[in-house]
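> Return atomic coordinates for the entry below.
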Amino acid sequence: GAVIASALPYMMTNWFGISNLAPEGEIPDSVKFSFYIGAAVFFLAVGWTVFSTKEYSPEELKKFSEAEEKRSSIIESDGRKQVSAAKFFKDGSIWLLLGVVITIVITFSLEEIDYGLYVLFVGGAAFGILQIIAGLLTKNSNTENGFVVVLNDLYNMPKTMKQLAVVQFFSWFALFAMWIYTTPSVTQHVYGATDPTTALYNKGADWVGVLMAVYNGFAAIMAFVLVWLAKRTSRKTVHLISLIAGGLGLASFYLIKDPNLLIISELGIGLAWASILAMPYAILAGSLPAEKMGVYMGIFNFFIVIPQITAASILGFFVRNVVSGEAIYAMVLGGASMILAGFMVLFVDDVDEEIK
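Next up is the predicted model:
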């Protein structure tokens, strides 16, 4: 699905003769039809799920609820560490103070307002407020409140999960840099086009769709290979190699001027993508208490969203103000971030491997 979706704009133009040009401020027909097809497929998939998936009966739901109550009583009696109100107040105050101070600084130091930076630092201040609220609830002995429970679990993440969070942050920061800046990087750096209304720019943009299809297709193939490699080496080794390959693939965009050679770069990115979707979760699962698996898997996804917000907040500022609008350097930065993520894998404790 990802392969076809990525290649659709290219297919629309080169196979079906649909124009990839549009006046400034408008969307080319090739992109419009690609989205129409995507929307139709998405609608059909949702419909298939609705009509083919059996719902649980009230009796089954009651049994699940009873089992959950038993599980909760076990959790309550297992000596779960509760974060103190004072800890929530202290950490929340630090986050709030830093968020407010940095927001004020950027407001008065930047000539032009950068709303992306505001999102990042106001978000930090908001997280501080949430911790203070959790502190107030904890002080009032309202520790079973779902909001407090989630923040408490966030503080009490297993060691392996904390280590993987760092790996995930730099991995996904790199991915979001790629998804945002591949098109402007290729069109500007490889094709030498910056005007979205020109045929050359849209030729480069269509080729980016092909490149995206290549890394998704290669990832689908390598997903099976990585399982085999992990059994013969280790999950950490596989993830380390894959992330470094992906980082080199991203950074290599700076060195390559032939659009066809970018396919080689995408192979490294595809290898990293296959590993990112599997290895961190496989490593994480072995370190989590069974009764908290769902909660911690949910919290773990924070470390996909947080780098997304960070990338969206600072990369625009970086490209506009630091590298004079040359988007290719965002790809280089993404490559460096993914390579750093690879080396951070060395510091992750894989509990299952230690047991072996």
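> C-alpha only now, for contacts and for neighbours.
OK.
> who's in contact with the residue most central in space within the chain?
For the chain, the residue sitting closest to the mean C-alpha position, by CA atoms, centre = their mean, is residue 304 at 3.6 Å. The contact partners of residue 304, taken as CA atoms under 8 Å, 6 or more residues apart in numbering, are 168-169, 172.
> will you turn those residues into TSV that also has neighbour count and distance to residue 33?
Below are the contacts of residue 304 laid out as TSV (neighbours: other CA atoms under 10 Å; distance: CA to CA, whole Å):
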residue	neighbour count	distance to residue 33
168	27	34
169	21	34
172	24	29
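> show me where this protein has strands.
Using DSSP state E, no strands are found in the chain.
> Looking at it, name the residue that lies furthest from the middle.
residue 59 (38.1 Å).
> Contact partners for it?
Contacts for residue 59 (CA under 8 Å, 6+ apart) come out as none.
> From residue 352, how far out is the nearest residue to residue 293 once chain neighbours are set aside?
Once flanking residues are discounted, residue 293 sits nearest to residue 285: 7.5 Å by CA to CA, 6 or more residues apart in numbering. According to CA to CA, to the nearest Å, residue 285 and residue 352 sit 9 Å apart.
> In contact with residue 267, which residues?
Residue 267 neighbours (CA under 8 Å, 6+ apart): 214-215, 218, 246, 249.
> hmm, I was thinking of residue 219
270-274.
> hey, where'd the helices end up in the stretch 151-300 of the chain?
159-185, 199-232, 235-251, 262-276, 279-285, 293-300 (DSSP state H, counting those that start in this stretch).
> Next, the second sequence, to be compared with the first:
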Amino acid sequence: MDMHTKALKPRLSFWQLWNMSFGFFGIQFGFALQNANTSRIFSTLGANPDDLALFWLAAPVTGLLVQPIIGYMSDNTWHPKWGRRRPFFFVGALLAMIAMFLMPNSSVLWMAVAVLWLMDAAINVSMEPFRAFVGDKLDVSQQTAGYAMQTFFIGCGAVIASLLPTIFTSMGVSNVPLDGSIPETVRYSFYAGALVFMAAVSWTVFTADELPPADMAAFDSERKRARNLGVAVAEILSGFARMPKTMVQLAFVQFFTWIALFAMWIYTGSAIADSVYGTRDAQSAAFQDAGNWVGIMFAVYSGVSALAAFILPVFARATSRKTVHATCLAIGGISLASIVFISSREMLMLPMVGVGIAWASILTMPYAILAGALPARRMGYFMGLFNFFVVIPQIVSGLLLGFVTREFFQGHTVQTLALGGACMLLAAVLTLAVTDQAPKATA
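Modelled structure (predicted):
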């Protein structure tokens, strides 16, 4: 018997699923504000568009370093009151809140880049154990529903967070960068997001419980062994050789999926400012207006993902999870690539619907498929290792997309979005080769 989670798991009610997932509402405030506004902040502080991808490397590199370590540590943590995953939820949220207050007060570019490192690392500390939390607490028959609930809160949090600069603008807050500083709309948005992040994660920390190890003596022995630094490093690195077949297959899907997403997050702001608003001047009012509009676009795809989160499992039961995921990725890829043909800002909402459908599946199906293929006592570690195939493509993108945009697209970043769409289409094709080990009835 697995000493961690093979004991009988009770079926959780809707509100128990709600409480254990609510923290993602706050976590996504952090990610949504980061995704929609980081390039805007960098540009306002003087970054060249060709260098944006390089400055964004902070995000994937911190994920590469933090997630496997945090996953390994949380697998080998237990406290009678705080449990296994919740200490990491709380500490990460506290650090993220501090970083979110610092980010919009960056006065020079290097400071903003440094704070991005801190902010992304802190968000990853809080977020990574949430994926394993579902595997810990839920029977396989509820795991897809658990990840769908997380996706719902991710969508809801992202909608509100993405709209915050526009909401503050409508309230009369200045959206203009004065003397090269970050607009007050962005500053207030990060302040609000920091408070929501902390409050939402705290809700999960104090309302959800965790299953204790079935064999505490064996767990304590394993935990003492894990405290040996050499053993820990060896186990973390050896995981690549022990990845289940399904995880290897999903790794290729994730690679091309996240190249597309990283391209979208980095370049949508400059692409829309250039192709729709007709400006590349980050100090202009038009550029900042484009930034607000991108926030609305991102809110649309996030809102669609929140709604789709509960529809996709129905289709998965009727077909299969990999069929649903491949279909959603194809829709998202075509939608993202279509932006290159759109010159009306209102029409930009249509491709965001398709991206939202893809995003709902990206946040649900790979993790539901993977959870059924992983050893339960190493759920946190392998979920962290799986994140390598989220961050490695982002690092590749950070190193190459600026060069590709400059040398092949003459600086027109809207064409980089089309390239991202093509990568997502390739990911859709690769999904068809994935082995989903879970029985159809538990999809």
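> ok, how many other residues are close to the nearest residue to residue 88 of the first structure once chain neighbours are set aside?
Excluding its sequence neighbours, the residue lying closest to residue 88 of the first structure (CA to CA, 6+ apart) is residue 135, at 4.9 Å. The tally of other residues near residue 135 of the first structure (other CA atoms under 10 Å) stands at 25.
> for the one 10 residues further on, same thing?
When neighbours are defined as other CA under 10 Å, residue 145 of the first structure has 12 of them.
> if I look at the residue nearest to residue 88 of the first structure, how far off is residue 147 of the first structure?
According to CA to CA, residue 135 of the first structure and residue 147 of the first structure sit 11 Å apart.
> Likewise for residue 317 of the first structure?
From residue 317 of the first structure to residue 147 of the first structure the distance is 34 Å (CA to CA).
> With neighbour numbers in mind, choose between those two.
residue 317 (17 against 14).
> Stretch 177-184 of the first structure maps to which residues in the second structure?
Mapped onto the second structure using TM-score structural alignment, stretch 177-184 of the first structure spans residues 263-270.
> what's the average distance of that stretch to the first structure?
The superposed stretch 263-270 of the second structure is, by mean CA distance after the TM-score superposition for the first structure, a mean 0.6 Å from where its aligned residues fall in the first structure.
> Kindly report the same for stretch 356-365 of the second structure.
Looks like 0.4 Å for stretch 356-365 of the second structure (mean CA distance after the TM-score superposition for the first structure).
> State the span of the first structure onto which that stretch is aligned.
Under TM-score structural alignment, the match for stretch 356-365 of the second structure is residues 270-279.
> give the contact list for residue 249 of the first structure.
Going by CA under 8 Å, 6+ apart, the list of residues near residue 249 of the first structure reads 264-269, 335.
> Check these for burial and list the buried ones.
Among these, those classed as buried by 16 or more other CA atoms under 10 Å are 265-269, 335.
> Tell me the one of those nearest residue 64 of the first structure?
residue 269 (41.5 Å; CA to CA).
> Quick check: the gap between that closest one and residue 339 of the first structure.
Taken as CA to CA, the span from residue 269 of the first structure to residue 339 of the first structure is 11 Å.
> shared neighbours of these two, anything?
Shared contacts of residue 269 of the first structure and residue 339, counting by CA under 8 Å, 6+ apart, come down to 245-247.
> Mind giving me the ChimeraX select for these, buried ones only?
Of these, the buried ones go into a single ChimeraX selection, burial set by 16+ other CA under 10 Å:
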select :245,246,247
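> can the shared contacts of residue 269 and residue 339 of the first structure go into JSON lines with extra columns for distance to residue 43 of the first structure?
Output for these, formatted as JSON lines (distance: CA to CA, whole Å):
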{"residue": "245", "distance to residue 43 of the first structure": "36"}
{"residue": "246", "distance to residue 43 of the first structure": "33"}
{"residue": "247", "distance to residue 43 of the first structure": "35"}
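> which one of the shared contacts of residue 269 and residue 339 of the first structure sits closest to residue 120 of the first structure?
residue 247 (24.6 Å).
> Aligned counterpart of the closest one in the second structure, please.
That one, residue 247 of the first structure, aligns with residue 333 by TM-score structural alignment.
> Give me the nearest residue to that match, chain neighbours excluded.
Using CA to CA, 6+ apart, the closest residue to residue 333 of the second structure is residue 421 (4.0 Å).
> before we move on, back to that, any chance of TSV for the helices of the stretch 151-300 of the first structure, columns distance to residue 23 of the first structure?
Output for these, formatted as TSV (distance: least, CA to CA, whole Å):
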stretch	distance to residue 23 of the first structure
helix 159-185	18
helix 199-232	11
helix 235-251	31
helix 262-276	29
helix 279-285	44
helix 293-300	43
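> With respect to residue 2 of the first structure, which of the ones you listed lies nearest?
In terms of CA to CA, the element of the helices of the stretch 151-300 of the first structure nearest to residue 2 of the first structure is helix 199-232, at 6.3 Å.
> what's the mean deviation for the closest one versus the second structure?
Averaged out, helix 199-232 of the first structure is 0.7 Å away (mean CA distance after the TM-score superposition for the first structure).
> ditto for stretch 303-310 of the first structure
Its matched residues in the second structure lie on average 1.5 Å from stretch 303-310 of the first structure after superposition (mean CA distance after the TM-score superposition for the first structure).
> In the second structure, which residues correspond to that stretch?
Using TM-score structural alignment, stretch 303-310 of the first structure lines up with residues 389-396 of the second structure.
> same deal with stretch 217-231 of the first structure?
With TM-score structural alignment as the criterion, stretch 217-231 of the first structure aligns to 303-317.
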